[in-house]
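**Q** coords below, sequence missing:
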C-alpha cells in the first residue's frame, strides 16, 4: 500500500493532472504536499520521527475520539426497506473510515454496485469542481494496479455532475514502468477487472453527484480552496514538540537506570573446574546492572561504584501534559481527552468552555457527515434503480455525551433532589470551588442535616 501511495504522490503534481484530465483542477501543489504530510503523520511517520523520537500516534487518537463521539448513538435509515439494507451494509465500516477522513481532511464514498462501496481518502482523488456551498461535484478517482516492481497500470475515473442534471463518467488507463512518469495511454481491457468499464458515458436527469463527499468543517488556510483540512493541521508543530518531549521522558528513564560501575579487574576470568577439567569463567553478574570500567582503584578502595541518578521525570511529564492540553485546545477537544485528566488544572468555567468547544466541533462534523450520507443514499438509489421509489432518508445524532450546559445543570439539580448528588458536589462543579469551600459556603438551612 505504501508503494502505491508513492506512485500516486509522484504523479500528483497539479500540472501533470491537468494534462491527463484536460482541464483545471481545484487543488494546488501546496495542498497536495500538505495532504501528504497529514497522511505521513497519521501513519506515525512524521518528518521528525527517527531513532530518538517515536510517534505517540496522537493524530490517530484525535481522529478516533471525534469519530467515536460523532457516531455514538447515530441513527440513520431509509424508508424503503430494500434500499435501507443496501445502505446499512454500505456504512458498516463508516467509523474507521471517518477516522481517516478526519485526519486527511476529507474522503469520498463511491458506490461500486449493489451494496458495495469504496471509501476513498484525499490522497487518492483529485477534486475538479465544487459548488457554491463547497459540495464536490466533479472529481477524478485514481486507481493503481501494481503488476510487479516496475510495472504499473493507472486508471483515472472522471465523474462530472452539472446543474443541468447530467452526469458524465469517463475512464482512462495508462501504463508506466517509471513511478515518476504517468506513462502511455492503454485500453481499459488490458486489465481484466477494468475490461467492462465504459470509456465515456452520459446520464440524464441525475439530481445529485453519484458519490458522497465529506470534508472537515475547518476553513482552508492552506490554499483557500474548498479542499478539506486535517483536524490536526493547526497542531502540527505542537504534535512534533509532544513527540520530542516524550522522547526526552523515554531517555530520562533509560539514561537514569540504576547501574553499578565495576572495575575491569573484578570482571577477570577466574579458574573453575567442570567435568574434571579446569577452565576460566567470568563472574555471574547482571549484564544490565553491572558495567565494566577502568576505575583504577587502589589502596584497598572498593572496586564497585553505584550509579543511581535522581529522576527528573515529573518536570518532563508536566511539560508533556502542557503540550497535550494545548493540542486539545487547538483541535477543539475537551481538556483531559489527551492529557492526564488528574493534571488538568482548570476552573469549572474553563472546563465548561472546553466542553462547549468540542460540542460545537462535533455538531459541525455531524452536519457535514449528514450531507455526505444523504448524497451517498441518492448514489446508492441511482445505481440500484430506486431513485423513483419515493424513499426518505432519516438521520439523527442523539449523543448522550454531548449534553448542553443547561441540560447538564438541570440534570445535576434533579440528582441533588433525588439525593444521589450532594449539595457541596453541585457547588464545587458549577461554582468552581473545592469540596471544602463548597461545604462551608452552603446556606445554613441546607448545611444542618442529621
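**A** Cool, got the structure. This structure is a prediction, so every number in the text was calculated from the model and none was measured.
**Q** contacts, neighbours, all on C-alpha from now
**A** Fine.
**Q** For the protein, which segments count as helices?
**A** Read by DSSP state H, the chain holds these helices, from start to end of the chain: 2-10, 14-21, 29-42, 58-71, 81-90, 94-104, 236-255, 313-331, 348-383, 405-418, 423-431, 435-440, 444-447.
**Q** Those helices: which one's closest to residue 307?
**A** Nearest to residue 307 among the helices of the chain is helix 236-255 (10.6 Å), distances taken as Cα to Cα.
**Q** tilt between that closest one and helix 58-71?
**A** Taking axes from the mean of the first three to the mean of the last three Cα atoms, to 10 degrees, one finds that helix 236-255 is oriented at 120 degrees with respect to helix 58-71.
**Q** How much space separates residue 366 from residue 68?
**A** 11 Å (Cα to Cα, to the nearest Å).
**Q** Out of these two, name the residue with the larger neighbour count.
**A** Relative neighbour count places residue 366 above the other of residue 366 and residue 68, with 23 against 14, counting by other Cα atoms under 10 Å.
**Q** wait, the more buried one sits on residue 70?
**A** Yes - counting by Cα atoms under 8 Å, residue 366 does reach residue 70; the two are 6.1 Å apart.
**Q** Between the two, which contacts overlap?
**A** Shared between the contact lists of residue 366 and residue 70 (criterion: Cα atoms under 8 Å, 6 or more residues apart in numbering) are residues residue 397.
**Q** so which of the helices of the chain comes closest to residue 304?
**A** Short answer: helix 236-255, nearest of the helices of the chain by Cα to Cα, at 19.1 Å.
**Q** name the helices or strands packed onto that closest one?
**A** Packing contacts for helix 236-255, counted by 3 or more Cα pairs under 8 Å, 6 or more residues apart in numbering; DSSP states H and E, involve helix 313-331.
**Q** Show me what counts as buried in the helix it packs on.
**A** Of the residues in helix 313-331, those buried under the neighbour-count criterion (16 or more other Cα atoms under 10 Å) are 313, 316-317, 319-331.
**Q** Measure how that helix sits relative to helix 348-383, angle-wise.
**A** Between helix 313-331 and helix 348-383, the angle comes out at 50 degrees (the same axes, to 10 degrees).
**Q** so how far is helix 313-331 from its chain's centroid?
**A** Its chain's average C-alpha position is 19 Å from that of helix 313-331, according to Cα atoms, centre = their mean, to the nearest Å.
**Q** Next one for the comparison:
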C-alpha cells in the first residue's frame, strides 16, 4: 500500500485536531505582518486595492516579553563539574544562550515551540522546532512525552518545485524502550504532504535510519515550551495559545485605526481650488512647447491645486481639512491599552501614562501585571531548559548513536541537580538579594553552599570547593584564657 497524506494531522498516530494548526497559521500571519490587501472604491467608483498600513504589535509584544524573560547572561549549572562541563559545552557549541531569546520570541507569538537534541558526526546539536512543526501524538495529557516533528524542504526538480516533508515520530514502546521512526514524503504541491518515498531520495537524509530503538531512557528526547494559561480555544489540546488567539479583534482595531490615520494624513495635504484658466496648459508647436498669453501661474509639479470649471466668479479657495490627530491618538491609546491587558503587560508598556515610565524597582514593588506575567512565562522557560538538560544527558548515555559506540555520560539524568540563574537584573536587585541571603545565612535558614551557588552562579562541586578552601585558610582558634603549663610543670591561670 502507498502511504499518502494530504495534511500531517491525517496520520492516524496524530490525534490532535487540525483546527489547532489552522489557528497557529493565522497567528503566524499576524507575526509576519502579512495581513493582505485593503479593498476600496475611488472617487470614480472603481475597485482598488492597497497595502494595509498596519502596526506589527504582535512582533512588538513578543519581542518585549522575550527580552524581559530571558537574556544571554543566563547561566546553567549542573550537578558535578564534569557533568556541568559536558552540558555547557553543548550549549556553547550551539550558541544556545544567544539563540534562545530569539526562538523564545517566536514561541510566545505562536503559542509554543520545542528543542530537540540529536547526534551529528559525534557531536550533540540542537534543532529548534516551531509551533507549526510540533505535533503531539496524544492530546489528553498535560505532559507531552510522544510527538511527531515535521521538517520541510523545497528543491527544484526538472524546472519545478518539489516539496519534501520529513516526519520524525518519537514514541514509547510497551517494554519501556524509546522508538524513533523517520518517514519522508514528497509532493508537487505546497498544500499537500504527498506520497511516502525512500529516505535517501534527498541527499541530506542519506544514511538516516527508518527506525531506531533506544533502551534505558526515562524522558523524551525533546523539550517543549508551552505558553502559560489554559487553551480556551480547544480544552483538550496540550498546545499553548499565542498572543493573537485571544486578542485578534483588538489587533485588527489597532491596525484599522492606524490605517485610517495614515490615509487621513495622506488626504489631508494642502488643497487649493483655482479657476481652470490658471492651470491651462501651453500650446505645442513642433517639438517646442510655447506658452500662451496667459501661462499657468503655479508650478507644474505641485499636486495641491484643483481646477474648477464653469464658475466665472471663482476665486482661489483653500480646501485643506485639519487632521484629527488628537482623536486618533486617543483612539489608538484606548485599543493599545486593551491589548496590554489582553496579553498581560502593565499599563504604559505601549502607551503613555500620567505617572510616566516606571523603574524596575517600582515594577516589582507595585506587583505589576508585567512582573506577574513574566513570572508565569519564566516557570515554563525553566521547565523547558531543565527538560532539555535531561534530554542531552539521556542522549549522552546512548553510546550506539556515537561513531565510537561509547557513551559520553553515565548516571540518572532525572536525579541531577540543575540550577538556572536567569540573571534577571531588570527585576532583581543583586545587592538586595546578596544582603537578604547573607542575613538568611547568619540566622541559619540558608546554607553557605546554597548562598554561594545562588549569588556566585557556582555548581555544587564548585561551592563545596570554595567552602573547603575557606576552612583551610581559617586560622586555628586560640583561647587566651586556656591554662598554659610552664617549663617546670607549673600551671598559670593568667591574671587573678
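**A** Sure, I can see it. Predicted, not measured: the structure shown is a model, and the values here were computed from it.
**Q** still on that earlier bit, which member of the buried residues of helix 313-331 of the first structure is positioned nearest residue 33 of the first structure?
**A** Using Cα to Cα, the shortest approach to residue 33 of the first structure within the buried residues of helix 313-331 of the first structure belongs to residue 331, at 20.8 Å.
**Q** any idea what sits nearest the corresponding residue of the second structure for the closest one, other than its immediate chain neighbours?
**A** Alignment note (TM-score structural alignment): residue 331 of the first structure maps to residue 343 of the second structure. What sits nearest to residue 343 of the second structure in space, not counting adjacent residues and going by Cα to Cα, 6 or more residues apart in numbering, is residue 243, at 6.4 Å.
**Q** how near is the counterpart of the one you found in the first structure to residue 60 of the first structure?
**A** Across the two structures, residue 243 of the second structure finds its equivalent in residue 231 of the first structure, going by TM-score structural alignment. Applying Cα to Cα, one obtains 11 Å for the distance of residue 231 of the first structure from residue 60 of the first structure.
**Q** Pretty sure residue 223 of the second structure sits against residue 112.
**A** No - Residue 223 of the second structure lies out of contact with residue 112 (Cα under 8 Å); the separation is 10.8 Å.
**Q** As a check, name the ranges of all strands in the stretch 51-200 of the second structure.
**A** Across the stretch 51-200 of the second structure, reading from the start of the chain, the strands by DSSP state E, counting those that start in this stretch fall at 75-78, 112-120, 123-130, 134-136, 147-157, 160-172, 178-187, 194-197.
**Q** So for residue 25 of the second structure, which of the ones you listed sits nearest?
**A** The closest of the strands of the stretch 51-200 of the second structure to residue 25 of the second structure is strand 123-130. By Cα to Cα, the value is 11.3 Å.
**Q** Show me what that closest one is packed against.
**A** The contact analysis (3+ Cα pairs under 8 Å, 6+ apart) places strand 123-130 of the second structure against helix 81-93, helix 96-110, strand 112-120.
**Q** Could you rerun that using 6 Å?
**A** The helices and strands touching strand 123-130 of the second structure, judged by 3 or more Cα pairs under 6 Å, 6 or more residues apart in numbering; DSSP states H and E, are strand 112-120.
**Q** Give me the angle between the strand it packs on and strand 123-130.
**A** Interaxial angle, strand 112-120 of the second structure versus strand 123-130 (the same axes, to 10 degrees): 160 degrees.
**Q** hmm, who's touching strand 112-120 of the second structure?
**A** The contact list for strand 112-120 of the second structure (Cα atoms under 6 Å, 6 or more residues apart in numbering) reads 107, 124-131, 222-227, 240.
**Q** And those residues, which is closest to residue 423 of the second structure?
**A** Using Cα to Cα, the contacts of strand 112-120 of the second structure come closest to residue 423 of the second structure at residue 225, 20.0 Å.
**Q** roughly how far apart are the closest one and residue 105 of the second structure?
**A** Here the distance between residue 225 of the second structure and residue 105 of the second structure works out to 12 Å (Cα to Cα).
**Q** do residue 361 of the second structure as well
**A** Between residue 361 of the second structure and residue 105 of the second structure the distance, using Cα to Cα, works out to 25 Å.
**Q** what does residue 206 of the second structure give?
**A** 33 Å.
**Q** do the same with residue 149 of the second structure
**A** Note on residue 149 of the second structure: its distance to residue 105 of the second structure, by Cα to Cα, is 20 Å.
**Q** Check residue 48 of the second structure too.
**A** 36 Å.
**Q** higher neighbour count, these two?
**A** residue 105 (23 against 11).
**Q** Aligned counterpart of the more buried one in the first structure, please.
**A** Using TM-score structural alignment, residue 105 of the second structure sits opposite residue 99 in the first structure.
**Q** who's in contact with the residue nearest the centre of the second structure?
**A** With distances taken as Cα atoms, centre = their mean, the residue of the second structure nearest its centroid is residue 105 (1.7 Å). By Cα under 6 Å, 6+ apart, residue 105 of the second structure lies in contact with 62-63, 66.
**Q** what does residue 255 of the first structure give?
**A** Residues counted as contacts of residue 255 of the first structure (Cα under 6 Å, 6+ apart): none.
**Q** In terms of secondary structure, what does the host helix or strand of residue 455 of the second structure contact?
**A** Assigned by DSSP states H and E, residue 455 of the second structure belongs to helix 448-456. The contact analysis (3+ Cα pairs under 6 Å, 6+ apart) places helix 448-456 of the second structure against no helix or strand.
**Q** How far away from the center of its chain is the helix or strand following it?
**A** On the C-terminal side of helix 448-456 of the second structure, the nearest following helix or strand under DSSP H and E is helix 460-473. On the basis of Cα atoms, centre = their mean, helix 460-473 of the second structure is displaced by 39 Å from the centre of the chain it belongs to.
**Q** what's the answer for stretch 83-94 of the first structure, then?
**A** In terms of Cα atoms, centre = their mean, the centre of stretch 83-94 of the first structure is found 23 Å from the chain centre.
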